[in-house]
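Asks: have a look; sequence and predicted model below, questions after that.
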Amino acid sequence: MPINPHSLPQPILRSIPRDQHTISRRDISPNALRVLYRLREGGFGAYLVGGAVRDLLLGLHPKDFDVATDATPEQVKQLFRNCRLIGRRFRLAHVVYGREIIEVATFRANVDDGSGDRELEDGRLVRDNVYGSIEDDAIRRDFTCNALYYAIEDFSVRDYTGGFEDVQARTMRLIGDPETRYREDPVRMLRAVRLAAKLGFSIEPATAAPIPLLASLLGEAAPARLFEEMLKLFLSGHAVASFEGLEAHGLLGAVLPETAAALRSNRSGALRRMLLQGLSNTDARVAADEPVSPAFLFALLLWPAYCRALAGLQAQGMHAEEAQRRAADRVTLHQVQTIALPKRFSLPMQEIWLLQTRFASRQRKRVFRLLTHPRFRAAYDFLVLRLAASDSHAGDVEFWKQAQQSSGDELSASLEAASAAGEAGDAPERKRRRRRRRPSAAASAE
């Protein structure tokens, strides 16, 4: 939806001088400073803006440094040979310094000037290149903490929306009327939760109040955009806080509907314990700069949904292996209608699930086949994680831990000895015992 100028407040400038804030040029990317000074020398206004200013005020180290200016993208390109213009909806300039990109955006206006540079399709803004003033640009931004501008000419911070005080108070506050701003872009609700989790901020009551009521609007967002937002929520080192934020503000059912339903029906809380343990492990890996596969992440997030679907199919009398395949397909199919989970992640995710029952086997051929499976390590790590839900898998975890540490000959000998011992133990029995069914993946998880 287009921005409604009536939903935005009037900007009121407050300039915070250098001796009243903590931002130092030493903490700013040298390349960002080059861009700022070159633009100033070219006769343009230029400011460090957004998350970088916010993070510097908090004593954090920004990953990206963005610049806002009154120069048009074409004018920026004329100043920098290492510049490329990108985007159709929002025309931007990228100034490239090796592996670092400084994004330079022109101040946007709040109203259409009739030039044709603002275009709507089915009520959605598909082109927005009507340029305006720094005041226009400030009140267009989403949260007050993101609407701060650092000026290199006097090293002050320019604040038009009260964001400086909100950063000091560690508060997330939407600029303008919250309900209207969420309706303009429902993904802002996820951004509110994500940034609050990342920064340790609280969401201001008026900003938080409409979220549960408008959560269903996320169904109108592009599934591909929601996928990217999910990766930001859960792979930025604050996965546990993000998950708890989604629960607290009524958004979990909007993005992971079947998982939310499964968690509600799991009275023991085992599935939630496992999920939170997995997200805690994810945070630890991110903190240690270790990779986390989106396939493993979604295997974790959708495992409660898979367990619930599997239990339902088996209750209908479906054979175990068929039920497992059907449950995996059903959960995936339903989820991609909300979040565009690419097949390069959904297929490995399903393999992680389907391999879980194979860890019970001790047949030599099956054991060696599973050890060489390309998804073995991810599936084993997932099995270990399931101990958070139930200790019934402890024996399997210990066996496969030893199997990975043994040589092929040692493992063969161990399996043969175990098989022989089992046969010897069964020899005196004349009457055949009825075989007990091993609990399904769904039952043991719950």
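Replies: On my side now, so go ahead. Numbers count the residues shown, from 1 in each chain.
Asks: going forward, measure contacts and count neighbours with C-alpha atoms only.
Replies: Noted.
Asks: just the buried residues of the helix or strand harbouring residue 368, please?
Replies: In this assignment (DSSP states H and E), residue 368 forms part of helix 364-371. Neighbour counts over helix 364-371 (16 or more other CA atoms under 10 Å) mark 367, 370-371 as buried.
Asks: my guess is residue 210 meets residue 181, correct?
Replies: No - between residue 210 and residue 181 there is no contact under CA atoms under 8 Å: 10.4 Å.
Asks: neighbour count winner among the two?
Replies: Neighbours were counted for residue 210 and for residue 181 using other CA atoms under 10 Å; residue 181 has more, 23 against 16.
Asks: next one for the comparison:
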Amino acid sequence: MSQRLILRDNVYGSIEEDALRRDFTVNALYYCARDYSIYDFANGYPDLQQRIIRMIGEPAQRYREDPVRMLRAARFAAKLNFEIEAATAAPIHELSPLLGRIAPARLFDEALKLLQSGYGAAAYRQMQRFDLFRYLFPLTQEILDDPEWPTPILVQHVLKNTDKRLEQGKSVTPAFMFAALLWYPLYQRYLEILDEGELPPLQALHEAANQVLSAQVKATAIPRRFSAPMREIWELQLRLPRHQGKKADQLMAHPRFRAAYDLILLRESAGEDLDGLGQWWTNYQKANEVQRRDLNTETATDEQPRKRRRRRRKPSNKPHE
């Protein structure tokens, strides 16, 4: 008999019934402000002391009821720096494909909780440990598995940078995070379209963006308010190297310039050789008018980012077929 997903679980009952409906023992503790006592119905207090994430009930059954609990286990372990108890961890690899049944809109929300809450780098490590990341970013995972691309380093740098910004009280946007995490799948497809020889570079980039976004939204639904800025950030990766004359000032006035510039810096920090493009733009932003004229007399960098190994194969979206 197949296990059905739980669609609604908000039926009120006693405090003990409510506790036992929760996912993990450490999430089923209740504090009483009247007498400063803690009510523990699931043996969660010892797990809290031992820094353990333990499922309430039989783990495989609970994951089948709601596969997102696998992501929640990874998220709590990352956020609290706890260890996932062995029996709670054991079924995750086998049952992780069940995440393909979850609505993309819900997985988009889960991706933000995991990666934009201040512990994204740790959450990413937990997801890779249990092979969960591919169900949020299937195209990125495909390239993560390809040693010819520097994506693993880029992903880590993107998430560490996001964590640092949040720690400093700075704003973060899903548009930048998704644009950065999908950059290499986008760039790979861009190179393949260029190889076909039918479209000029900018149109090839637009077509690659269409295809990558179309595949990605089958995993995590990206609202248009984020996908539109993502396209602009990607387009600027081709335009920022072409900064001769007045183009530099025009590019700096673009509303997505700062995000695109930050992605250039992250790409270079991940090992890409962009002929000093990030440093050029750093210098240009700090320079006065005379210094900017001098910078614009320098030899222009290549019109396109340096190409890596080209492939004609289209990245697959296997987990969601």
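Replies: The structure has been received and is ready for your questions. Here the structure is a predicted model, which is why all the values come from computation and not from measurement.
Asks: send over the TM-score of the superposed chains.
Replies: Overlay of the two chains. TM-score (TM-score structural alignment, normalised by the length of structure 2): 0.88; 308 aligned residues with a CA RMSD of 2.6 Å.
Asks: now render the buried residues of helix 364-371 of structure 1 as TSV, adding distance to residue 86 of structure 1.
Replies: Putting those into TSV (distance: CA to CA, whole Å) gives the following:
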residue	distance to residue 86 of structure 1
367	52
370	47
371	46
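Asks: return the member of those residues nearest to residue 301 of structure 1.
Replies: residue 370 (24.1 Å; CA to CA).
Asks: now the closest one, nearest residue through space, not along the chain?
Replies: Nearest residue to residue 370 of structure 1, sequence neighbours excluded (CA to CA, 6 or more residues apart in numbering): residue 376, at 6.5 Å.
Asks: was I right about the one you found contacting residue 369?
Replies: No - judged on CA under 8 Å, residue 376 of structure 1 makes no contact with residue 369 at a distance of 9.7 Å.
Asks: one step back: ok, average deviation of the helix or strand following the helix holding residue 368 of structure 1 from structure 2?
Replies: Reading on from helix 364-371 of structure 1 to the C-terminus, the next helix or strand found by DSSP H and E is helix 376-385. In the superposition against structure 2, helix 376-385 of structure 1 averages 0.8 Å from its aligned positions (mean CA distance after the TM-score superposition for structure 1).
Asks: following helix 376-385 of structure 1, which helix or strand comes up?
Replies: helix 394-405.
Asks: just the closest of the buried residues of helix 364-371 of structure 1 to residue 310 of structure 1, please.
Replies: residue 370 (22.3 Å).
Asks: for the closest one, give its distance to residue 345 of structure 1.
Replies: 20 Å (CA to CA, to the nearest Å).
Asks: for residue 158 of structure 1, same thing?
Replies: Taking CA to CA, one finds residue 158 of structure 1 at 43 Å from residue 345 of structure 1.
Asks: between those two, tell me which one has more neighbours.
Replies: Taking other CA under 10 Å, residue 158 of structure 1 and residue 345 do not tie; residue 158 has more neighbours (23 against 16).
Asks: host element of the more buried one?
Replies: Residue 158 of structure 1 belongs to strand 156-159, assigned by DSSP H and E.
Asks: and that strand, what does it pack onto?
Replies: The contact analysis (3 or more CA pairs under 8 Å, 6 or more residues apart in numbering; DSSP states H and E) places strand 156-159 of structure 1 against strand 14-16, strand 148-151.
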